[in-house]
Each structure stands twice: as structure tokens, then as C-alpha cells.
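Undergrad: Please find the sequence and the predicted model below.
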Amino acid sequence: MQLQQRINAFAKLGGFLGQFSNKDIHKKNDIAFNDLFYDGFKHQIKLAEEYNGWFSEENILFALNTWSNLLNISNINAWIKNYNFNNVKSKKVAIIMAGNIPLVGFHDFISVLISGHDVIVKQSSNDKRLLPFLTKYLEHVEPEFKNKIQFTEDKLDSFDAVIATGSNNTARYFEYYFRGKPSIIRKNRNSVAVLTGNESKVQLKLLSNDIFRYYGLGCRNVSKLFVPEGYNFDSFFEAVYHWHPIVEKAKYANNYDYNKAVYLMSEFDMLDNGFLILKEDSSYSSPIATIFYENYNFLEELNKKLDADKDHIQCVVSENVREKEIGFGETQKPQLWDYADEIDIIEFLLTI
């Protein structure tokens, strides 16, 4: 299969996904094979939500809309323009996917295929509905994808390289089990925001999306704030209040109630607005419905700390604080060339 065929197929998939967004779900007339797949995919969205209580329709559609915006000819060409695919010898690449947010392993999936390799996918039990269905759509759009994509629930075998995402504990197992294969092994990471006290109401409101989207379950969700000594959180709480309906979701509410009870019984100091708890803590990974915060005195010292802890951090949200930073409200809108853990997957795939 030629590279242009793969590009065209993913662009058509992007067009298909464009029918499903938070604002409007409607069937379009110019989408290839729509009569075969449109109603079926609507059903898969419903099943995914029913099977996993964290996969709300809103969050599923947000993920689909994000991928629709990414998968177009212009974007894909911009992504791959600096790579040379001419000498790729097709190999089998296994992907072990997490299941914390909808389609969380999709970037690995398209990276393997755009590089010209075959893929073996081992999905999380929490996210098994959407990707197999989208694979069938890809195979109809570009029949040469058939026999290049395999899903398995069994022990992985007969593969040449692996991309695995999991916790710090599972990463140790992955590193041992796949020690003889070229691999990318991802561990736990969290995202942080650095506030200076000069943020506008708009910026703080955008930050709330970085915190609450996907209930805070993604590695790109902000789980910790760094704030100047004496920071007043009133403006922050006011800006995030529009997310208060999240506490009506049973799974989120259960976590909020449990964590609040634990903190109260342990007599920890905390700030609470009825759906979000702020707790001073040096850790990066906060529980659901909780955001940790830590005070700083000088930005120069804080940047040194963040540099030293870079292996624990996925994104840093700030404005004019660091050389590599992400704008407020942008953590869940990565580009195709924004690689997790800053590991260039395409470069890896071109060298196996």
C-alpha cells in the first residue's frame, strides 16, 4: 500500500468522525460507506457509555470531535513531512492500550499504520467498543488495510516491536517481558499548571477544562497547581464553577464524597467548593475530584524543580513561564506531532 493511500484513508475516517460532535450529531450525505456504518457507530457509542460509567457520551463525543479535527489531508501531511518512509520494511508492532479515556491509544494505532507496519492491538477491557468498529470502516475505505490490523485478548506473540502504556507497576512487568524487543514503555504521568496570580478570568475558566475533561482521568489532565505563596483561590473557584454539574455523575460524586471523608477524618487542611477539593500536597497524582497544590516563591526555582521531575510530568500549563508550556484549555487538544512523554513514535517505528 502506498503512503498516499494511507493518508487518504485516515482523512476519510476523519470525515466520518466529523458527524459526531457534542454540538450536533447528524448524518452527512458525502461520507463514504455511511449507510453501512453511521447507525452502527451511534450504537457503539451508546454501548461504550453503558459498559464504562466513566465514558459519558459528552466525553466520547469530545474525543471523536478532537480526532475529526486532526485527521485531514493538510494536518496529516504536516505531521509526516519530515520523515522518510521510503525504506520501511513492514513489521508487526504490538500495542498494549490503556483504557482511562475514550480512544486513548488511537495515536499509537494510526502511527503504526501510517508508517507502513502491521499492528496487533491488545485493548483495555474498559475501552473495547470504538476502535474495532472504526477499523472496519478503515478497511472498507482502503481494502489494503485488511490483514494489517489484528485485535487480540490472548498473550501477545509473533511481533517485532511493542508500544505499551500502563501504570508504574505494569511498566516494570512490560520492561521485563518485552526486554528482547524494541519498545516504548509508558508509565504514570500527570500534568500541572503554574499560576502567577495574574491570570485572567478567561484563562482560569479554560484551565477548568484541563482539570475536569474526562473527569480528570487522563495523563494530560491537570492534577496539580503550583501557586505563589499567599495565593487567593477565590478567583479560581469562581472560574471553575461552571463545571459544578459534574458532581451529579454518580461515579464522580462517589469519589468526591469518599476523598472528602478521608481528608476530614485525617484532619487535613483543604479547600472545598462542593464538587472539587484543593489539598496542599507535594505529590503530582491527585485522586479524582481533588487537585493538589504547592506554593512557590521564585519561578526560577520552580522551573528547576519541574525540569528535575520531568519524567513524572506530561504537560505544563502556564503563560510565559517556561520554554515548553501549553496554553490554558489546550491540554486535551494535542496535535498529531505532540508525542506522549516527548518520545517520537514515528522515529521509533522507522528504526525497528
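TA: Cool, the structure landed. Just so it is clear, the model here is predicted, and its values are computed rather than measured.

Undergrad: For the rest of this, base every contact and every neighbour count on C-alpha atoms.
TA: Will do.

Undergrad: For the stretch 151-300 of the chain, just list every one of the strands.
TA: 161-165, 183-186, 190-194, 222-228, 271-272, 277-280, 290-296 (DSSP state E, counting those that start in this stretch).

Undergrad: Quick check: the closest residue to Ala193 other than its chain neighbours vs Asn295, distance?
TA: Distances taken as C-alpha to C-alpha, 6 or more residues apart in numbering place Val317 nearest to Ala193, at 4.4 Å, with adjacent residues excluded. Val317 sits 16 Å away from Asn295, going by C-alpha to C-alpha, to the nearest Å.

Undergrad: correct me, but Ile120 touches Thr152?
TA: Yes: using C-alpha atoms under 8 Å, Ile120 makes contact with Thr152 at a distance of 7.1 Å.

Undergrad: Need the distance between the two termini of stretch 27-38.
TA: With C-alpha to C-alpha as the measure, stretch 27-38 spans 7 Å from end to end.

Undergrad: buried set for it?
TA: Ile31, Ala32, Asn34, Phe37, Tyr38 (16 or more other C-alpha atoms under 10 Å).

Undergrad: can you list those residues in a markdown table and add distance to Thr351?
TA: Below are these laid out as a markdown table (distance: C-alpha to C-alpha, whole Å):
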| residue | distance to Thr351 |
| --- | --- |
| Ile31 | 36 |
| Ala32 | 34 |
| Asn34 | 37 |
| Phe37 | 36 |
| Tyr38 | 38 |
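
Undergrad: here comes the other one, which I'd like you to weigh against the first:
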Amino acid sequence: MLQKDKINAFIELGKFLSQFQRNKSEKIEGVKLNELYYDRFISLIELSQSHNGWFTPEQVYFSINSWAAALTEDNLNKWISSYDFSKVNTKTIGLILAGNIPLVGFHDFLSVLISGHKVLVKSSSNDQHLLPFLANYLIEIAPDLKDYITFTEGKLENFDAVIATGSNNTARYFEYYFKDKPSIIRKNRNSVAVLNGKETTEDLVNLGEDIFRYFGLGCRNVSKLFVPEGYDFKNFFEAIFEYQDIIKYEKYANNYDYNKAVFLMSLFQLLDNGFLTIKEDASYASPISSVFYEFYKDIKDIESRLINDKDSIQCIVSNNLVSNSIPFGQTQKPKLWDYADNIDTLDFLLQL
């Protein structure tokens, strides 16, 4: 199957996804297969929360909109322009996907197919419906893809390489189990924000997006703040107040109540606004509904630490205070060329 045909299929998928907006979905003339897939996809989106309580319609629509923005002809061509696909020897790549946020494994799925390989997908039990639906749409658009896409509910078998995502504990299992196969094994990572107290209200509102999107369940969610000594959190709390409705979601509220109680019983000092607790802590990984923070004296010390801890960090957010940081509000809007864990997935696939 020609690569251009695969690219065209994903472009059509991007057009299909662009129709779906929270509270204002509308068919666009000329989008292929709307008569078969449009209404079914809206139903699936609305049912997603019954499959996974964290997959509210708002969060699913956000993920869909992000992929609609990514899957354009310009983006796809820009992404692949620096790679040589001429020597690909088609192999089967096993994908073991996480299920923490909607369509979290879509980039790996896309990368395998664009690179010229076949994909064997083992979906997470927490996200079993969205990706297969989109895969079926792609196959309807480009029937030859049927020979390139397989989903399995059982043990992965008959594959040549693997990309697996899990916790630090499951990653150790993956590393042992797949030790004889080329692999990318992804572990727990967290994202951080570095502040200096000069951030605008808009910056801090956007930081709230980095914290609360997907209820904080993603590795690209900010879970740790580095702030200068004497930092006053008043402006931060005022800016993020617009996210207060998050506490209305039962699963989030239950985590907020539980984690706050644990902190208080342990006599930790907390700052609390009724839907988020912040706690001084050296760790990067904070529990749902909480963000950790640390004070710093010299920004250079933070930059050195983040370099040393790069294997634990997914994204760094700041107003260019440290190198390799991205603007506030952008953590959940990666480009196709923004690879998870800074591992070039396409390069890995092209080396097989």
C-alpha cells in the first residue's frame, strides 16, 4: 500500500473529526462516509463516560478536536518530510496502549501505519472503543488498510517489535518479557511548571488548563510547580478559580476528599481552594486533585535539576525561564513531531 494513500486516509479522518465540537457538532459537506459514521460517533462519544468514568464528553471532545487539528495535509507532510521511508521492510509492531486519557495511543498507531508497518493493538480495558471505531473509518476510506490493522484482546503474538506504555511497575515486566524484541517501553512521567511570580493572569489561567485537563491523569499534565522563595499563591488561586466546576465530577471529588484527608491525617501543611490542594513536596508525581510545589533560590539550580531528572519529566512549562520549556496552556496540544519521552518513534520504526 502506498504511503500517500495512508496519508490521504488520515487527512480524511482529520476532516471527519473536525465536525465534532462540544454542544455544536455539525456535518460538513463533502466529508466522506458521514452517512455511516457521523451519528454513530456522536453516540459513542456520549457513551464514553459509561465505559470509563473519567471520559466525560468534554474530555473526549477535546481529544478529538486536538487530533482534528493535527491531522491536516500540511501537518502530516511537515512531520514526515525529514524521514526516508524508501527502505522500509514491513513488519508487525505490537502496541500495548494505556487508557488514562481518550485516544492516548493514537500517535503510536498513526506512526506505525505511516512508517509502512502493520499494527497489532492491545487496547487498555479503560479505552476499548474509540480507537477501533476510528480504525474502522480508516479501513472504509482505504480498504487496503485492513491488512495492516489488527486488534487483539489476548496475549500479543507474532510481532516483530513492540511499543508498550504502562506504570513503572508494569514497565519492568515489559522490559523482561520483551527483552528479545526491539522495543520502546514508556514509564511514568510527569510535567512541571517553573514560575517566577511575573506571570500574567492569562498565563496562570492557561496553567490551570495544563493542570486540570483530563482531570490531571495524563503525563503531560502539570503536577509540580517550582516557585521562587516567598512566592504568594494568591494570584495563582484566583486565576484557576474558573476551573472550580471540576469538583462537580464525582470521581474527581472522591479523589479530592480522600487525598485531602490523607494529607491532613499525616499533618502535612496544605493550601486548599475547595477543589485543589497544593503541598510542598520534593516528588514530581502528585495525586489527582493535588499539585506539589517547591521553592527555589536560583533558576539555574532548577534548570540543572530538570536536566538531571529528564527521564522523569514529560513537559516543562514556563515563560522561557528554562530551556526546552513550552508556553502555558500547551501541554495537551502536542504537534505530530512532539514525541512522548523525547523518543523519536518514527526513527525507531524506520530502523527495524
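TA: Received it, and whenever you're ready, just let me know what you need. The shown structure was predicted, so the numbers you read here are calculated from the model rather than taken from an experiment.

Undergrad: residues in contact with the residue nearest to Ala193 of the first structure?
TA: Val317 of the first structure makes contact with Ser191, Val192, Ala193, Val194, Val222, Glu325, Ile326, Gly327, Phe328, Thr331 under the criterion C-alpha atoms under 8 Å, 6 or more residues apart in numbering.

Undergrad: Same drill for Ile120 and Thr152 of the first structure, tell me which one is more crowded.
TA: The residue with more neighbours, out of Ile120 of the first structure and Thr152, is Ile120; 22 against 11, by other C-alpha atoms under 10 Å.

Undergrad: distance of the alignment partner in the first structure of Pro334 of the second structure from Cys315 of the first structure?
TA: Mapped onto the first structure by TM-score structural alignment, Pro334 of the second structure lines up with Pro334. In this view, Pro334 of the first structure and Cys315 of the first structure are 10 Å apart by C-alpha to C-alpha.

Undergrad: Restrict the contacts of Val317 of the first structure to the buried ones and give me that as a ChimeraX selection.
TA: Burial among the contacts of Val317 of the first structure is assessed by 16+ other C-alpha under 10 Å; the matching ChimeraX selection reads:
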select :191,192,193,194,222,326,327,328,331
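
Undergrad: Show me where the stretch 151-300 of the second structure has its helices.
TA: Using DSSP state H, counting those that start in this stretch, the helices of the stretch 151-300 of the second structure run over residues 168-177, 201-212, 234-239, 250-265, 299-308.

Undergrad: Out of those helices, which gets nearest to Leu44 of the second structure?
TA: helix 250-265 (20.6 Å; C-alpha to C-alpha).

Undergrad: What are the contacting residues of that closest one?
TA: 53-54, 215, 246-247, 269-270, 275-277, 287-290.

Undergrad: mean deviation of it from the first structure?
TA: When the first structure is overlaid, helix 250-265 of the second structure sits 0.7 Å from its aligned residues on average, using mean C-alpha distance after the TM-score superposition for the first structure.

Undergrad: Could you tell me the end-to-end distance of stretch 320-338 of the second structure?
TA: End to end - C-alpha to C-alpha - stretch 320-338 of the second structure spans 18 Å.

Undergrad: that older thread, just name the most buried of the helices of the stretch 151-300 of the second structure.
TA: Most buried of the helices of the stretch 151-300 of the second structure, by mean neighbour count (mean count of other C-alpha atoms under 10 Å): helix 201-212, with a mean of 21.

Undergrad: Phe41 of the first structure: neighbour count?
TA: If you count neighbours by other C-alpha under 10 Å, Phe41 of the first structure ends up with 20.

Undergrad: From Arg129 of the first structure, how far out is it?
TA: For Phe41 of the first structure, the distance to Arg129 of the first structure - C-alpha to C-alpha - is 9 Å.

Undergrad: again with Gln2 of the first structure
TA: Using C-alpha to C-alpha, Gln2 of the first structure is found at 29 Å from Arg129 of the first structure.

Undergrad: mind listing the strands for the stretch 1-150 of the first structure?
TA: 92-96, 118-122, 149-151.

Undergrad: any idea of the angle the first one forms with strand 118-122?
TA: So the one you mean is strand 92-96 of the first structure. 20 degrees (axes from the mean of the first three to the mean of the last three C-alpha atoms, to 10 degrees).

Undergrad: related to what we said a few turns ago, which of the strands of the stretch 151-300 of the first structure sits closest to Glu144 of the first structure?
TA: strand 161-165 (21.7 Å).
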